[in-house]
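Engineer: Got a predicted structure here, sequence first:
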Amino acid sequence: MTRPSSAEPAPDPTPTPPPPGCPAHAGPAAVPLSGPGFQTDPRAAYRAMRRDHGPVVPVELPGGVPAWLVIGYREIHQVTSDGQLFPRDVGLWNQWPHIPDDWPLLPMVGRPMPSIYFSAGEEHRRHVRMVVPALESADPYEIRGHCEELADRLIDAVCGRGTADLVADFCEPLPVLVLARLIGFPDDEGTDISRVLKDLADGGPEAQSAHLRFAEHMGRLVAAKRAEPGDDITSRMLAFPEAFTDEEYMLDLMAVTAAGHLTTADWLGNSLRLMLTETDFADSMARGRHSVAEATTEVLWEDAPTQILAGRWAARDTRLAGRAVKAGDMLLLGLGAANTDPLIRQGLPDGGAAARGGSGAHLAFSHGEYRCPFPAQEIAEIIVRTGIEVMLDRLPDLELAVPADELVRRPSAFLRGTTSLPVRFTPVRTTGDPS
């Protein structure tokens, strides 16, 4: 789970000119972070960037907004390890005078606010002290039990018809239903939150009203758990001894839920896609040479849900990989590109595939102080691996219903997921059918 974000809307077809002298427009032409290349062949796009610009690339966001995209593995470690020079403090951004209120990436970049994902320094650490122990106290066996029950419920809804869209019918709803239950919502409210987060992720006309509904859900939950605490994440947050406002509780709960929704859904979907489209991998799993755990780890290296993460901001003028970075410049973390950096694969057999199998050195969850909290990673991992295991157990002859080259990726340079995953299988009974 990384930070909460929405699917990237289409860039403004008539962008405003960039401010004069902005860093990403000095020297070689900036690379627009849009276009079909990020959907069809992002590796080719990143190879071209490395060839033309090196590990730190001047890029242009919708509206002509400049930034630096860090695609080198070592350079991302450097940026994320130095919170003094490159803090996650969006208030430092030197482009605020040029950012309209309706800028399409504003929900992803964020504004300074009292939330674990949009605060920096000691304020961020204050929220970490409250949120992380509440997540850590969730029982892994209980999480797995919730996941098995809810996965069975979703499969029951489609198993008798022999066809399904795994993205819409399984991958998108499962993570948020599990998270809603862990946070403390009853199941019927979790279903509505699933719809709310889908509207938010789509970034369409319903996104603004969905955000308001999302906040209303969290406000009611905080009030309910104040009156009657339970064994859930919200109650544990409320019991934390440091003082927080209701707004802060709401914002942190919204951040945890939203951050865990689409990224976990895409990790699940990308893993199932790998199993369904890569014949050699599927055959190897069938023969016991690969496991579900290896498939999900492979996806974090090769097809991570979060390809680009915003961001870090330079606290002062500095240099990074030979680039003159000015105070207040935004640095985007190219996590997906860094995982395929040739410098970390040189000299390893099979391009490093064997070494990657059990390695946690990937950057799929970012790195450093502001990386995805470890308990959140564990929750996501349990959801993904348990979901796949239940799916393969219930529908063992699952196969794609369309040619692999017809599968469509989400139209975003920032997020990597499949919009639909049509499958067919032999119809089976529901879990409650005794016959």
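Structural biologist: Received it, and whenever you're ready, just let me know what you need.
Engineer: Going by C-alpha atoms from here, please, whenever you check contacts or count neighbours.
Structural biologist: OK.
Engineer: can you map out the helices along the stretch 301-435 of the chain?
Structural biologist: Applying DSSP state H, counting those that start in this stretch to the stretch 301-435 of the chain gives helices spanning 335-339, 353-356, 374-394.
Engineer: With mean neighbour count as extra columns, can I get the ones you listed in TSV?
Structural biologist: Output for the helices of the stretch 301-435 of the chain, formatted as TSV (neighbours: other Cα atoms under 10 Å):
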stretch	mean neighbour count
helix 335-339	28
helix 353-356	14
helix 374-394	20
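Engineer: so which of the ones you listed gets nearest residue 289?
Structural biologist: helix 353-356 (12.3 Å; Cα to Cα).
Engineer: same for the closest one, what does it pack against?
Structural biologist: Packing contacts for helix 353-356, counted by 3 or more Cα pairs under 8 Å, 6 or more residues apart in numbering; DSSP states H and E, involve helix 292-302.
Engineer: switch the cut-off to 6 Å
Structural biologist: On a contact count with 3 or more Cα pairs under 6 Å, 6 or more residues apart in numbering; DSSP states H and E, helix 353-356 meets no helix or strand.
Engineer: want to compare, so here's the second one:
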Amino acid sequence: MNTNPIPLYGDRFQTDPVGLYREMRETHGPVVPILLAGNVPAWLVIGYRELHQVATNSDVFARSTRHWNAWGRVPEGWPMTPIINQIPSILYSDGEEHRRRARAISAALEAVDRHELRTVTTRMADRLVDGFCTSTGADLRQVYTSRLAGLVVGWTFGLDDAEGERLSSLITALVDADEDSAKAQGETFALLSELAASRAARPGHDVPSRMFAHPAGYTPQEIVEDLLVVLAAATQNVGEWLGNSLRLVLTDDRFAASVFGARSSVREALNEVLWEDTPCQVQPARFPTQDVELGGKLLRRGDMVLLGLAGANHDRQVHQGAAASHGGNHAHLSFSRGEHGCPYPAQEIAEIITTVGVEVLMDRLPDIELAVAPDEVRWRHSPWMRGVVSLPVHFSPAPRMGEV
């Protein structure tokens, strides 16, 4: 189906995605033939207008994987299976079935008290900083960014700290699409099944309990499927948004020099990350319900179409070129678009956690600096997510909160 497809993996996909997307666009235009792991063919949409068309036209570009025409080419043990699967979750449902689930999830997230969320995030961030602030250095990904995301998202699920961090680490392994993904998926389903059974028997004031109570009428199996989607989207996007934002603040003097004096600088940094290094760089998947032309390419019925959010954000039609020129421009596609876009309550929750995470760390450790050269920061080898493997920093020892 594709001519000269580009592998959606390899070092350059992590080290120089902007350059790679530029070359893709020059060679193939806004719709690029690609190969996933195992030489499974697909299309990657990196044109801003074309991606918007795919994301907002669910009649032509369906979400359900039952439409896929290449299931027969999937190798045994395919590492993409935990993400691209035939489980009818909200991720891969269409029409009224999707709307039924989406209403329940949005309502459950909308009910999270924003003031309490900010208070809990601040308390957890301070506690994490207390764990390393008396030293002179740390790896922020290991001790702060991924842990804060797991703890706070876990709290919204009614989980204790250990459960939240355990599920967050399993989700990371699942999304990295490697040999550990299938095992991580099995363990995640087992833990979420226990959580669902617990909330069905003893409802609480948390997201799973509110989903059960919603008129959508979730079955136990359905709620496990959708809890996995919500948990994965929340922990991965929040953790990487926080990590990428801290990397920007620590490597760009425009933000480092002003972030202490103005909270607006934090928000500007967060917005720039969504344009330049969006946490979700590729979103799976859509499947044409008929042969259709898109961006000068003929897509056959059932072809897999991936949404290249990062590539579309760098489309010259919308990208303003110079860094920090985005200002208050929120027209990026980092939360996708259409019925399957990230619901607004989820975006609000993610922004609160990420903003507080940056503010607390910079307030507590005012002389914090990156401990390696900016070009030595390594990135995750995930086809879906954009985030650092580690973020080593050094700083002057600071007192714990109780010692101030």
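Structural biologist: Looks like it came in fine. Just so it is clear, the model here is predicted, and its values are computed rather than measured.
Engineer: re earlier: and of the helices of the stretch 301-435 of structure 1, who's closest to residue 168 of structure 1?
Structural biologist: Of all these, helix 374-394 sits nearest to residue 168 of structure 1, with 14.1 Å by Cα to Cα.
Engineer: What span of structure 2 is that closest one aligned with?
Structural biologist: Using TM-score structural alignment, helix 374-394 of structure 1 corresponds to residues 344-364 of structure 2.
Engineer: Now the aligned partner of residue 220 of structure 2 in structure 1: closest residue in space, sequence neighbours ignored.
Structural biologist: Residue 220 of structure 2 maps onto residue 246 in structure 1, with residues paired by TM-score structural alignment. Distances taken as Cα to Cα, 6 or more residues apart in numbering place residue 222 nearest to residue 246 of structure 1, at 7.3 Å, with adjacent residues excluded.
Engineer: Under the alignment, what does the one you found map to in structure 2?
Structural biologist: Match for residue 222 of structure 1 (TM-score structural alignment): residue 196.
Engineer: ok, now residue 292 of structure 1?
Structural biologist: Residue 292 of structure 1 maps onto residue 266 in structure 2, by TM-score structural alignment.
Engineer: What of residue 154 of structure 1?
Structural biologist: Match for residue 154 of structure 1 (TM-score structural alignment): residue 128.
Engineer: got it, and residue 410 of structure 1?
Structural biologist: The alignment partner of residue 410 of structure 1 in structure 2, by TM-score structural alignment, is residue 380.
Engineer: Isn't that match up against residue 389?
Structural biologist: Yes: using Cα atoms under 6 Å, residue 380 of structure 2 makes contact with residue 389 at a distance of 5.2 Å.
Engineer: who touches both of those two?
Structural biologist: Common contact partners of residue 380 of structure 2 and residue 389 (Cα atoms under 6 Å, 6 or more residues apart in numbering): none.
Engineer: Distance-wise, check the residue nearest to residue 174 of structure 2 when sequence neighbours are not counted relative to residue 82 of structure 2.
Structural biologist: Nearest residue to residue 174 of structure 2, sequence neighbours excluded (Cα to Cα, 6+ apart): residue 181, at 4.1 Å. Residue 181 of structure 2 is 7 Å from residue 82 of structure 2, where distance means Cα to Cα, to the nearest Å.
Engineer: try residue 320 of structure 2
Structural biologist: Distance of residue 320 of structure 2 to residue 82 of structure 2, given as Cα to Cα: 36 Å.
Engineer: Comparing these two, which residue is more hemmed in?
Structural biologist: More crowded of residue 320 of structure 2 and residue 82, by other Cα atoms under 10 Å: residue 82, with 19 against 15.
Engineer: all helices of the stretch 101-250 of structure 2, in order?
Structural biologist: 114-130, 140, 146-156, 161-175, 181-201, 207-213, 220-251.
Engineer: give me the number of residues near residue 114 of structure 1?
Structural biologist: 21.
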